[in-house]
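> sequence and predicted structure, then a few things I'm wondering about:
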Amino acid sequence: MREIVFDTETTGLDALRGDRLIEIGCVEIINRIPTGRAYHAYINPKRSISPDAVAVHGLTEAFLADKPCFNDCVAEFLEFVGDAPLVAHNASFDRGFINMELRLAGKPVIADDRFVDTLVLARRRHPGGQNSLDALCARYGIDNSARTKHGALLDAEILAEVYVELQGGRQALLALGSLGEESGGGLTIRKVGARPEPLAPRLSPEARAAHRAFVAAEMGADSLWAKFWPVETAAE
């Protein structure tokens, strides 16, 4: 399953009162594993930036003066996102800014049900706990030492790790079949089949014989237990 974990930085806190996007960072994950594909853009908002916001992310009007407007990068952003679910921490905030910019650019907005909110997931899993991104990093042992200021791409990369933990942790991708490898969606999947060397039996021949006699007596020769009993070897 393809998902996009993303974060934004803005000129202020209220999209309905004229604040604008100034940075978007997205990372792609497939089956809970980052693929290495990312999208990142700084955006010239064509307006002033709140000093409180600058204190959080460090992005100034002078730095953004030569950056493209949202209209100039919206096509690349939408192409990267595609139709994947969008994962964000406190997603209602980021959703409001993304959809506001899409409206101003004359593009269809992204439906609410495509957004996954890791803050909501964290509150369900850890009710009463601290669920900021930094607190979740501390809880799950995720290194966020590079996060001296908020940055959209770095925060998206960190959030991708947190999201995996909130979903129960990274699981090995197993596919039944013969031993081998196949590549798909940027991932290499190792198929797992029979062991090259079977494990040694843990039951003694006497215990196996007693169990087989019990199955025959209590369940009958036509039972599934009897039908799929392994063929005995001469050594047994």
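Nice, I can see it. Numbering: from 1, shown residues only.
> rest of the way, CA atoms for contacts and neighbours
Fine.
> which residue ranges of this protein form helices?
Ranges of helices in the chain, per DSSP state H, are 51-57, 61-64, 70-81, 91-104, 118-125, 133-140, 152-166, 205-218, 224-227.
> ok, structure two:
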Amino acid sequence: MAQAFTIISARFPRDLSATDDTSGGPEGADFALAGSEVAWNEAGLPSRNRTIRTWIALWPDRDAGRRFLKRRVENIPLLTQAEEWWSGLLLPYQSHGDLNWHPDGKAASVFHDLGPRPKSSRPVFVLTTLGIGNPGEGMIAFGKGTRAVRQAFSDLPSVILEQQLLPDDQRLDAPTLSLWENEGAVISAAYRSEPHRSAMKVADHPDLARGSFTRMTLLWAEGSWEGVNLREKGAVGG
């Protein structure tokens, strides 16, 4: 059976401290990470937005993910203090490249089973990562490119939400998360349009160790983000 992701994001009325989140790693998950939203300045340097926190977990199957989401407040008590939140259950169907989501530095594909491709009209969730080998010019170029891409994507009506996570454990590759109206919109923005088409060339910089992208079906979603109700956008299924 195909593996499944759960993603939970929450916005808080204050900056969170390192001790506010007492949830720990979710039991039974193949992998999990948590962290804060990242912002890139004009110089290409990152900073943490500690009012936004995201939890990602990879599960052996969708049923395990559903059980976790059903008890999300019990699993993550900090959610009771959130001003806004959303949660989703996602099924990976296409993945390419390696990523380091292991503190021991082992970079590999984390997916051993993938689900079916969704219908062309279904929303598509995209997770991308880029590993920084040396924190030099490559990271600056990546930061500048990411800033330009995120600004452009925020103006696209086909982008339902877009986030980027800076993990608590900075040895792990930071993921960018985006939810699109359909796969056609993803392909058009990523491969046929600027600034993303040029930004992808940054992956060839010698300071950058690896990259990956994964496309996923959004099986189920609840909550809202930046005032957008995911159910109203049709991002619910399965």
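Now that the structure is in, tell me what you want to look at. The model shown is predicted, which means the values in this text are computed figures rather than measured ones.
> TM value for the aligned chains?
Here the superposed chains carry a TM-score of 0.26, computed using TM-score structural alignment, normalised by the length of the first structure; 103 aligned residues with a C-alpha RMSD of 5.8 Å.
> burial-wise, tell me which of the helices of the first structure comes out on top.
Looking across the helices of the first structure with neighbours counted as mean count of other C-alpha atoms under 10 Å, the highest average goes to helix 152-166: a mean of 22.
> from the contact counts, what lies against that helix?
Helices and strands touching helix 152-166 of the first structure, by 3 or more C-alpha pairs under 8 Å, 6 or more residues apart in numbering; DSSP states H and E, are strand 2-10, strand 21-30, strand 33-42, helix 118-125, helix 133-140.
> so which of the helices of the first structure gets nearest residue 21 of the first structure?
If you check each of those against residue 21 of the first structure by C-alpha to C-alpha, helix 91-104 wins as the nearest, at 6.5 Å.
> tilt between the closest one and helix 118-125?
Put simply, helix 91-104 of the first structure runs at 160 degrees to helix 118-125, going by axes from the mean of the first three to the mean of the last three C-alpha atoms, to 10 degrees.
> now residue 210 of the second structure: how far from residue 229 of the second structure?
As judged by C-alpha to C-alpha, to the nearest Å, residue 210 of the second structure and residue 229 of the second structure stand 34 Å apart.
> where along the second structure do the strands fall?
4-11, 31-40, 46-59, 84-97, 99-100, 107-108, 124-132, 159-167, 174-180, 208-225, 228-229 (DSSP state E).
> can I get those strands in JSON lines including mean neighbour count?
Listed next are those as JSON lines, based on neighbours: other C-alpha atoms under 10 Å:
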{"stretch": "strand 4-11", "mean neighbour count": "24"}
{"stretch": "strand 31-40", "mean neighbour count": "20"}
{"stretch": "strand 46-59", "mean neighbour count": "20"}
{"stretch": "strand 84-97", "mean neighbour count": "20"}
{"stretch": "strand 99-100", "mean neighbour count": "24"}
{"stretch": "strand 107-108", "mean neighbour count": "16"}
{"stretch": "strand 124-132", "mean neighbour count": "23"}
{"stretch": "strand 159-167", "mean neighbour count": "21"}
{"stretch": "strand 174-180", "mean neighbour count": "21"}
{"stretch": "strand 208-225", "mean neighbour count": "20"}
{"stretch": "strand 228-229", "mean neighbour count": "14"}
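> what about stretch 146-161 of the second structure, start to end distance?
Terminal residues of stretch 146-161 of the second structure lie 15 Å apart, using C-alpha to C-alpha.
> same check on stretch 102-115 of the first structure?
Length of stretch 102-115 of the first structure, first residue to last, C-alpha to C-alpha: 15 Å.
> ditto for stretch 153-166 of the second structure
With C-alpha to C-alpha applied, stretch 153-166 of the second structure spans 19 Å between its terminal residues.
> go on, stretch 124-144 of the second structure?
25 Å.
> what of stretch 192-206 of the first structure?
Criterion C-alpha to C-alpha; first-to-last residue distance in stretch 192-206 of the first structure is 32 Å.
> about what we covered before: mind checking which of the strands of the second structure is nearest residue 148 of the second structure?
Using C-alpha to C-alpha, the strands of the second structure put strand 31-40 closest to residue 148 of the second structure, at 9.3 Å.
> what packs against that closest one?
Checking 3+ C-alpha pairs under 8 Å, 6+ apart, strand 31-40 of the second structure ends up next to strand 46-59, helix 137-153, strand 159-167.
> next, the angle strand 4-11 makes with it.
40 degrees.
> give me the angle between strand 31-40 of the second structure and strand 174-180.
Using the same axes, to 10 degrees: strand 31-40 of the second structure against strand 174-180 is 80 degrees.
> who touches strand 31-40 of the second structure?
For strand 31-40 of the second structure, contacts defined as C-alpha atoms under 8 Å, 6 or more residues apart in numbering pick out 25-26, 46-59, 101, 143-144, 146-147, 163-169.
> one more time with 6 Å, if that's ok
Residues outside strand 31-40 of the second structure that contact it (C-alpha atoms under 6 Å, 6 or more residues apart in numbering): 46-50, 52-58, 143, 147, 164-168.
> what would the helices and strands packed on helix 152-166 of the first structure look like in CSV with distance to residue 62 of the first structure?
As requested, those are exported to CSV (distance: least, C-alpha to C-alpha, whole Å):
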stretch, distance to residue 62 of the first structure
strand 2-10, 15
strand 21-30, 12
strand 33-42, 12
helix 118-125, 33
helix 133-140, 28
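> pretty sure residue 8 of the second structure is touching residue 87, no?
Yes: the criterion here is C-alpha atoms under 6 Å, and residue 8 of the second structure meets it with residue 87 at 4.3 Å.
> you'd agree residue 218 of the second structure is up against residue 90?
Yes: shown here, residue 218 of the second structure and residue 90 form a contact pair, counting by C-alpha under 6 Å, at 4.6 Å.
> list the residues that are in contact with both of the two.
Shared contacts of residue 218 of the second structure and residue 90, defined by C-alpha under 6 Å, 6+ apart, are absent.
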